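Undergrad: Sharing a sequence plus its predicted fold:
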Amino acid sequence: MTHSLRRTSLLALLVLGGAGAQTYSGPKVQLTFLHGFTGADRPVMERLIAQFNSAHPNIQVRAQAQPWGTTWQQLPSLVASGRAPDVVVINEDQITQFIARGAVSPLTDAELKAAAINKARFYGPLFKTADYEGKSYGVPISSVAYVMFYNKDLMNKMGITKVPTTRAEFLKAAQQCTADKSGKKAGQAGFDKANLDTWGVSLYNNWVGSRMAYAAILQNGGSLVDKNLNANFNTPQAVEAVQFLVDLVQKHGVARPNSTEEAELAAFSQGKVCFFPSGQWYTDRFEQQKMNFGVAFVPRVGSQKDAAWGGSSHLTLPKQRAGYDANKRRAALEFINWMTLPAQNLTWTEAGSLPTMPAVASNPKFAGRPIAGIFPKLGSIYATSGFPWSGQVLGPFDNAWANAYSGKQSVKAALDAGVSESNKQIQQARKSFQ
C-alpha cells in the first residue's frame, strides 16, 4: 500500500469514528474482561487492551483469557454467585442460550446511543446474531465465514474462465473440472465416477461440510427452526436444496463420496479439485503454500437469496448482582464501543477475523487479497443463532447431512429423522429454560 493510500485509509477511519471520542467521564473504575482468544489472536487482543487503557486513564481493563469451553461451564455459576466479569465474549453458537437463561443483560437503545454504539455501522445479520426477542445483547467483535476457495490453475487447465455464482454455472463448472483416470469428463459416456483423477467440488461429512447444506437451505428460503423455535429443516425448500448437493456426489459424480475435510483439504492443495467450500480460516494456509487460488462467496444454489454460514464473537455485559456500580456498566459500554470501532476492527482482522462492517471491508489494505473476493456479500452471512437449543438442533442436523451425503438414507428420510430427533431433544431442553 502506498503512503497516500495509507493516509487516505487512516483519514477515512477517523471520520467514521476510528479514533473514538470518549463518552465515559465518571470516576476511575477497573473492569474485568473474560475472553477465549487464546491462540495467535491473543497478542492482538492484548495489544488492543493496552491501547485502550493508555487512552482511557479513568478505565482500566484487566483481561483473562481462557478456553471457550471453560467459560461456558463457569459463566452460569459466576452470574448466580454475583461474581460475573464486567464484560465477557460469547460466541454465536452459545449466546442465545445464555440470553435465554438470564445470564446476559440487554443493551438498551438509550445505552447504545449514550455509548455511541451505532448498530448501522455493522453488517445487519451479524449484529442481529446477538438479538433475542426484540432486544440486543451484544456487539460483534469478530467474524468468520464459510466461503468457496477455488484453484485458479486447475480451472485454467479445464477451460473455466468464470467463477460460478449460480446453480447452473456451478454444476457446469464442476462437470468441466471432473475427469476420471481415463480422461473422460463428467457427463460423458463411459465416465467412471468411482475412479476420479480431478473433480469439481469438495463436499465432506463433518459439521463444516453441513454448513454448505445450511447455506443452500437458507438460499432456498428455508431455515433450521420455525417461528416457535422447533426444528424445521425438512421443509420442501430444505429437501430440494440438500438434494442438489447430494446429487453432485451420487448423480453427477463431481464430488467424492463420503470424503473427509482433511482428505479434501489435501486434494485441493495438490491441485486435484477446483472448488473447496470451507471455513475462511484456511486462507492463511493456502497463502503460505503459495497456491494460485481465489476466494468467492458460496454460489447461490438456492432460488431466493445469497446466504452463507458465519461464526462470530460478541462483547456482552453479564447480569450482575444487585447494587452493581452503574459507573462500571457505563465504562464497560465505553470499552465495547472502542473495541468495535473501525480502527480496532481493522487491527483485529490481523488475527484472522473478517471485517464486521463495510467501513473496514472497503479499506485499501485488502486490495488484491484473495479474501476480499467475498467482501461485497459480507452482509449475506448468517449465524446459526436465535434459538437457545443450538446443540439440540445442530447435532441432529449435522448427522442428517452426513447420512444423506453418504447415501445411508435418502435426503428426505435423513432430514425427517434429523428433525424428529432434534424436536425430541428440544422438548427436553425447554424444561431447563422454564
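TA: Everything's here; your move. Residues are numbered from 1 along each chain as shown.
Undergrad: C-alpha only now, for contacts and for neighbours.
TA: OK.
Undergrad: so where do the strands sit in the stretch 1-150 of the chain?
TA: Counting by DSSP state E, counting those that start in this stretch, one finds strands in the stretch 1-150 of the chain at the ranges 29-35, 59-65, 87-91, 131-132, 135-136, 139-151.
Undergrad: how about these, which one is nearest L229?
TA: When the strands of the stretch 1-150 of the chain are compared by C-alpha to C-alpha, strand 131-132 sits nearest L229, at 11.8 Å.
Undergrad: So which other helices or strands are in contact with that closest one?
TA: helix 95-100 (3 or more C-alpha pairs under 8 Å, 6 or more residues apart in numbering; DSSP states H and E).
Undergrad: contact partners of the helix it packs on?
TA: With C-alpha atoms under 8 Å, 6 or more residues apart in numbering as the test, helix 95-100 has contacts from 76, 104-105, 130-132, 137, 385-390, 433.
Undergrad: for stretch 205-215, same thing?
TA: 146, 203-204, 223-224, 241-242, 245, 258-261, 277-279, 298, 307-309, 397-398, 401-402, 405-406.
Undergrad: Now which of those would you call buried?
TA: Buried members of the contacts of stretch 205-215, counted by 16 or more other C-alpha atoms under 10 Å: 146, 203-204, 223-224, 241-242, 245, 258-259, 261, 277-279, 298, 307-309, 397-398, 401-402, 405-406.
Undergrad: Pick the one among the contacts of helix 95-100 closest to N327.
TA: Using C-alpha to C-alpha, S105 comes nearest to N327 of the contacts of helix 95-100, at 15.7 Å.
Undergrad: For G124, see how far away that closest one is.
TA: Counting by C-alpha to C-alpha, to the nearest Å, the gap from S105 to G124 is 21 Å.
Undergrad: do the same with Q250
TA: Distance from Q250 to G124, by C-alpha to C-alpha: 37 Å.
Undergrad: another structure for you, compare them:
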Amino acid sequence: MGAGALLSACGGGSSPSNPGADTPAEPAADTYDGPSVELEFWNGFTGGDGPFMKQLVDQFNAEHDAVTVRMTVMEWADYYSRLPAAVTSGRGPDVGIMHVDSLSTNAARNVIMPLDDVATALELDSSDFADAVWSAGEYKGQRFGIPLDVHPLGFYYNKTVLEEAGLDPEAPPMDRSSYEDALEALKSAGISGHWMSPHAFTGSMTLQSLIWQFGGSLFNDDGTEVLWDQDPAIEALTWMVDAINDGYSPTDVGQDADAIALQNGQAAFNWNGIWHMNNLNEVPDLEWGVAPLPNIGGAPAAWAGSHNFVMTTQRSPDDNKLDAARVFINWVSRQSLAWAEGGQVPARTSVRESAEFAELTDQATFAEQVDYLRFPPAVPGIGDAFEDFDQALNEAVLLTKEPADALRSAAERAAKKLEENRNRFGE
C-alpha cells in the first residue's frame, strides 16, 4: 500500500550534504567492470511479494561476480522511521525502495539523492512509462524515483455469492445503476454486498477513488490547497455512508473485515489492492474474479501506489558503488515481468504491453486502469494531511458525523498542516 500514513514517522532533524549529486553519471547501465563491491538494499517487502524480490536479488548476485547485493527487509513503518537516521549517521543503504508518496518528503530532507543522471544513464524516459507514475517521481524539477511498479485498487467479487443471489457471476456490475441494483438483490438474499471500511486501509483508498470519479480532487495541482470539502467529495462519501444506511453494508466494519468477508462468502464485493490476489489464491475452493473499479461517479479513476527505486545520500560517495547500483536498478527494472508475478503491474509500458504480461490475466486486468490512476501531488509532508482525511472517513462511515461536516472540519485542519509544512520545508 501507499506510505502516506507513514510519512510522519520519518522524523525531522538535520540532513547530510550531498556531495557529487550534480556530477553527471557515466552511461554504464548494463555491466559493471569495477572492483568487487557490496550494495546494501533496504525495502519493506514483508508480504507475499517479498519472496519474489528475494529471488530477483539472488539471481542478480548469481549473474554478477563483482557485485553482491545484500537485502534487508523490515516492516514499512520501521523502514521509514529508520532510514533518515541511518542516512544522517552515514550508515544508510546504497539502494532502497520507496512509495511514490514518500519521495518528496525524503527529497526535501536530503535523505535521497536526485536520479536524473541515473535515468539518463539507464536511457529511461517518459516514453516507456505511464505518464502519471513517471511524473509522480519528480520533485522541484528533479527526478528522485525510478518506478518499478504500480499497485492500483481493483474490484474483487465472489462468484459463488453472486450466483446465490441470482446474479451473473461472470458479469459483475460496472456502473452505478447496475452496482446499486446488485446490492439491492444481494440484500434481498440476506447478504451485505459491499462492506464499507472506516479505516485508511482500504476505506481511504475507496473514498479517494470515488472523489476522483465524481469529478473532484483531493488537493489543487501544486498541493497548496485542500479540496476534499467540495461537493464531489461530499457526494462520494455520502454514497459510502448511504450503503450502510440502506443495509448494503454492516456498521462498524473492522480492519480487514471487508476482505475477510469476501473470502468467507459473507460479502460479494471488495475494493482492494492488487496485492490482495496473493491472499485469495491461497483460499481453497474460493471462486473469485477481479475487474477494474466500477465507475460510480461518472469518470473512470482509481487510487494507486507505486514502488520506486531510490538511492540514498552518502557522506562519501563511492563511484564504484554508484555505478553498481545503477546496474542493479536497471537489471531489476528489466525483470519487472517476474516482479509482476508477485502481484504488481509493471511500471514499464514495454513490459505491461507484452504478450507475456497479458498471460497474467488478473494483473493485466488491474493494468487496464493505468491511464486513469491517480497519485498525490509531490509535496513534502503530504501524509500529514491524509491523517485528517482518514479521520473524516472514519467519522462518517462510523456514523458519528455527517459526511459534509466531517470533510469540512478535516479540510480546515489539513490546510493548516500544509501551511506549516511549507514553512518547515522552505517551500
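TA: Received the coordinates, thanks. Here the structure is a predicted model, which means the values were calculated and not measured.
Undergrad: Fetch the TM-score of the aligned pair.
TA: Overlay of the two chains. TM-score (TM-score structural alignment, normalised by the length of structure 2): 0.82; 393 aligned residues with a C-alpha RMSD of 2.7 Å.
Undergrad: before we move on, back to that, return the subset of the contacts of helix 95-100 of structure 1 lying in helices.
TA: Using DSSP state H, the subset of these located in helices is P76, S390.
Undergrad: need the contacts of helix 95-100 of structure 1 in a markdown table with distance to D197 of structure 1, can you?
TA: A markdown table is the format used below for these (distance: C-alpha to C-alpha, whole Å):
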| residue | distance to D197 of structure 1 |
| --- | --- |
| P76 | 52 |
| V104 | 52 |
| S105 | 55 |
| A130 | 45 |
| D131 | 47 |
| Y132 | 48 |
| Y137 | 50 |
| S385 | 39 |
| G386 | 43 |
| F387 | 43 |
| P388 | 44 |
| W389 | 42 |
| S390 | 39 |
| F433 | 52 |
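Undergrad: Is it possible to mark the buried ones in the contacts of helix 95-100 of structure 1?
TA: Buried members of those, counted by 16+ other C-alpha under 10 Å: 76, 104-105, 130-132, 137, 385-390.
Undergrad: Translate T400 of structure 2 into the numbering of structure 1.
TA: Taking TM-score structural alignment, the alignment pairs T400 of structure 2 with K408 from structure 1.
Undergrad: Checking my notes, that match in a strand, right?
TA: No: read with DSSP: H, G, I helix; E, B strand; the rest coil, K408 of structure 1 is coil and lies in no strand.
Undergrad: That one: how many residues sit nearby?
TA: Using other C-alpha atoms under 10 Å, K408 of structure 1 has 12 neighbouring residues.
Undergrad: now for F309 of structure 2: what does it line up with in structure 1?
TA: Aligning on TM-score structural alignment places F309 of structure 2 opposite L315 in structure 1.
Undergrad: One more: P250 of structure 2?
TA: Per TM-score structural alignment, P250 of structure 2 is aligned with R256.
Undergrad: Find the nearest non-adjacent residue to that match, please.
TA: Residue nearest to R256 of structure 1 in three dimensions, not counting chain neighbours: V249, with 6.2 Å by C-alpha to C-alpha, 6 or more residues apart in numbering.
Undergrad: Go ahead and confirm the one you found touches Q243.
TA: No: counting by C-alpha atoms under 8 Å, V249 of structure 1 stays clear of Q243, with 10.1 Å between them.
Undergrad: Name the SS class of the aligned partner of A215 of structure 1 in structure 2, please.
TA: Aligned by TM-score structural alignment, A215 of structure 1 pairs with S209 of structure 2. Three-state call for S209 of structure 2 (three-state DSSP): helix.
Undergrad: S209 of structure 2 and D318 of structure 2: what is the separation?
TA: For S209 of structure 2, the distance to D318 of structure 2 (C-alpha to C-alpha) stands at 43 Å.
Undergrad: how much does the longest helix anywhere in structure 1 stray from structure 2?
TA: Identified as the longest helix of structure 1 according to DSSP H is helix 411-431. Averaged over the aligned pairs, helix 411-431 of structure 1 sits 2.0 Å from structure 2 after superposition, using mean C-alpha distance after the TM-score superposition for structure 1.
Undergrad: that older thread, narrow the contacts of stretch 205-215 of structure 1 to those in helices?
TA: Of the positions in the contacts of stretch 205-215 of structure 1, A241, V242, L245, E261, F397, D398, W401, A402, Y405 sit in helices, assigned by DSSP H.
Undergrad: nearest to W348 of structure 1, of these?
TA: Closest approach to W348 of structure 1 among those (C-alpha to C-alpha): E261, at 27.1 Å.
Undergrad: Not counting its neighbours along the chain, what's nearest the closest one?
TA: Nearest non-adjacent residue to E261 of structure 1, counting by C-alpha to C-alpha, 6+ apart: Y204, 5.6 Å away.
Undergrad: Please name the residues that touch the one you found.
TA: S210, N258, S259, T260, E261, E264, A402, Y405.
Undergrad: Can you find the partner of it in structure 2?
TA: The alignment partner of Y204 of structure 1 in structure 2, by TM-score structural alignment, is S197.
Undergrad: just to revisit the earlier point, contacts for the longest helix of structure 1 next, please.
TA: With C-alpha under 8 Å, 6+ apart as the test, helix 411-431 of structure 1 has contacts from 230-234, 239, 242-243, 246, 389, 392-393, 395-397, 399-401, 403-404.
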